[in-house]
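# Provided below for reference: sequence and predicted model.
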Amino acid sequence: MDKFLITGLGNPGSLYEKTKHNLGFLILDQIAKKHFFSFSKKKLGFISEFSFQKKLIFFLKPSTFVNHSGQSVKYWMIKEKIFLKNVLIISDDIYLNFGSFRLRGKGSSGGHNGLKSIEKEIGTSHYARLRFGIKKNHLNKKLDDYVLENWKNEEINCLFSKLDIGVKIVFSFVTNGLQKTMNLFNNNF
């Protein structure tokens, strides 16, 4: 049975629950809600196993905080013997327009400390990443303050409709692979 590791980046704890930087956690929570599963606290993260079309998916929310996400990703890849081609990282992206998605099989961290940590720990930037746009509209705020700020009321309705697209992208990645999923979803949302 093929194994997949789908990791949503975010910070643990109620203080960060509704922040822009917790986009990865939000998408995994949306998947859990739709498929009626929950996460258990395990080593270096909150994890859930889910069987889907003869594939075993490990959904991971690292407990290491965003800046050290690579420790958790590396641990679970090794523990569950998951091939790099079956790893997908979900993160926010300050440079993409709000609500847009971009799926890539490699690339730079774009200044995202979670992606930098993953690249450092696994030794490559060749891993699939799904980025959700949270483009900064408030130029008077520091980047750290902006990504750790809660979603605004006017963003919430749009946000949750967009999360459903993220869920579709995740399951397409598992069933169709990276290239086909990029062809289906990039530039369409």
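Good, I have the coordinates. Residues are numbered from 1 along each chain as shown.
# going forward, measure contacts and count neighbours with C-alpha atoms only.
Fine.
# Phe173 reaches Asn183, doesn't it?
No: contact criterion Cα atoms under 8 Å: Phe173 and Asn183 do not qualify, at 11.0 Å.
# Mind checking which of the two has more residues around it?
Shown here are Phe173 and Asn183; by other Cα atoms under 10 Å, Phe173 has more neighbours (22 against 11).
# check contacts around that one.
Phe173 sits next to Lys180, Thr181 when contact means Cα atoms under 8 Å, 6 or more residues apart in numbering.
# How much space separates it from Phe4?
Phe173 sits at a distance of 10 Å from Phe4 (criterion: Cα to Cα, to the nearest Å).
# Mutual contacts of these two, please.
Residues touching both Phe173 and Phe4 by Cα under 8 Å, 6+ apart: none at all.
# Name the residues of the lengthiest helix in the chain that are buried.
Secondary structure of the chain per DSSP state H: the longest helix is helix 153-176. Residues Leu159, Lys162, Leu163, Ile165, Gly166, Val167, Ile169, Val170, Phe171, Ser172, Phe173, Val174 are the ones in helix 153-176 that count as buried (16 or more other Cα atoms under 10 Å).
# Surely the second one touches Phe98?
Spelled out, it's Lys162. No: the criterion here is Cα under 8 Å, and Lys162 misses it with Phe98 at 9.7 Å.
# second one coming, line it up with the first:
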Amino acid sequence: MKFLLAGLGNIGNEYDATRHNIGFDVVDTFVLRHGGTFTLDRHAQVAEIRWKGKVFVVIKPTTYMNLSGKAVKYWLDKEKIPMENLLVIADDLALPLGTIRMRASGSAGGQNGLKNIELLLTSNGYPRLRFGIGSDFPKGRQVDYVLGKWTPSEMPALKDTVMKSVDAIECWATQGIGKAMTEFNK
């Protein structure tokens, strides 16, 4: 069984450790946990992980957040992975830090990477893991907040939630989306 994990973020050192790059951080942790490494390939940094009889093609798109669909569509097609075996990991302003939400499908909810994926896949019927980044910013400062670095006070919750996200990915792949939602959408 083959899966595609797509962690969303922006390439470049200026985006490292920012809230918008949490998708990259989660898939980095997944790949590290399973002893893999990323290499640069078409539209993405890519790692292949074999675990419990499953193959995970893990991507970090190099197309920048707003064009994430280009990389996701390319790798889904190239690897012949069905849409229900795609999991997109993205930041979510509507959820507080420490919260994750897995869904089998749904709206982009204003997240531009998800909007572009929906546009290019012509569907919103793919699983996603939304990682809460909170919304503690003054009116009109959303971009600065999303592209801002995590604060020292956020680090303990951040690390715990990244590990919880990796556990949720493993649950999704081995026990299905229903079980993962029941266990991790708390």
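Sure, I can see it. Not measured: the values here are computed from a predicted model.
# Just give the TM-score of the two.
Overall, the chain-to-chain superposition scores 0.97 on the TM-score scale (TM-score structural alignment, normalised by the length of structure 2); 186 aligned residues with a Cα RMSD of 1.0 Å.
# Nearest the geometric middle of structure 2, what residue?
Centroid-nearest residue in structure 2, with Cα atoms, centre = their mean: Ile89, separated by 1.5 Å.
# element containing that one?
Following DSSP states H and E, the helix or strand that holds Ile89 of structure 2 is strand 86-92.
# Gly140 of structure 2 too?
Assessed by DSSP H and E, Gly140 of structure 2 sits outside every helix and strand.
# what's it in contact with, if anything?
No contacts exist for Gly140 of structure 2 under Cα under 8 Å, 6+ apart.
# separation between the nearest residue to Asn22 of structure 1 once chain neighbours are set aside and Phe52 of structure 1?
Closest residue in space to Asn22 of structure 1, ignoring its immediate chain neighbours: Gly10 at 4.0 Å, by Cα to Cα, 6 or more residues apart in numbering. Distance from Gly10 of structure 1 to Phe52 of structure 1, counting by Cα to Cα: 24 Å.
# right, and Trp59 of structure 1 touches Leu9 too?
Slight slip there: residue 59 of structure 1 is Phe, not Trp. No: with contacts counted by Cα under 8 Å, Phe59 of structure 1 stays clear of Leu9, the gap being 11.0 Å.
# quick one, which of those two is more surrounded?
Shown here are Phe59 of structure 1 and Leu9; by other Cα under 10 Å, Leu9 has more neighbours (30 against 25).
# mind listing the strands for structure 1?
2-8, 40-42, 45-52, 55-62, 87-93, 101-104, 128-133 (DSSP state E).
# ok, average deviation of the third one from structure 2?
Comparison of strand 45-52 of structure 1 with structure 2 after fitting gives an average deviation of 0.5 Å (mean Cα distance after the TM-score superposition for structure 1).
# what's the answer for the fifth one, then?
Between strand 87-93 of structure 1 and the corresponding residues of structure 2, superposition yields a mean separation of 0.3 Å, by mean Cα distance after the TM-score superposition for structure 1.
# before we move on, what about the last one?
Once the two structures are superposed, the average separation between strand 128-133 of structure 1 and the matching residues of structure 2 is 0.5 Å (mean Cα distance after the TM-score superposition for structure 1).
# cool, the fourth one as well?
Taken against structure 2, strand 55-62 of structure 1 registers an average deviation of 0.6 Å after superposition, with mean Cα distance after the TM-score superposition for structure 1.
# ok and that strand relative to strand 2-8, angle-wise?
Taking axes from the mean of the first three to the mean of the last three Cα atoms, to 10 degrees, strand 55-62 of structure 1 and strand 2-8 form an angle of 30 degrees between their directions.
# helices or strands next to strand 55-62 of structure 1 in the packing?
For strand 55-62 of structure 1, the packing partners by 3 or more Cα pairs under 8 Å, 6 or more residues apart in numbering; DSSP states H and E come out as strand 2-8, helix 23-35, strand 45-52, helix 69-80.
# For these, state which one has the densest average packing.
strand 2-8 (a mean of 23; mean count of other Cα atoms under 10 Å).
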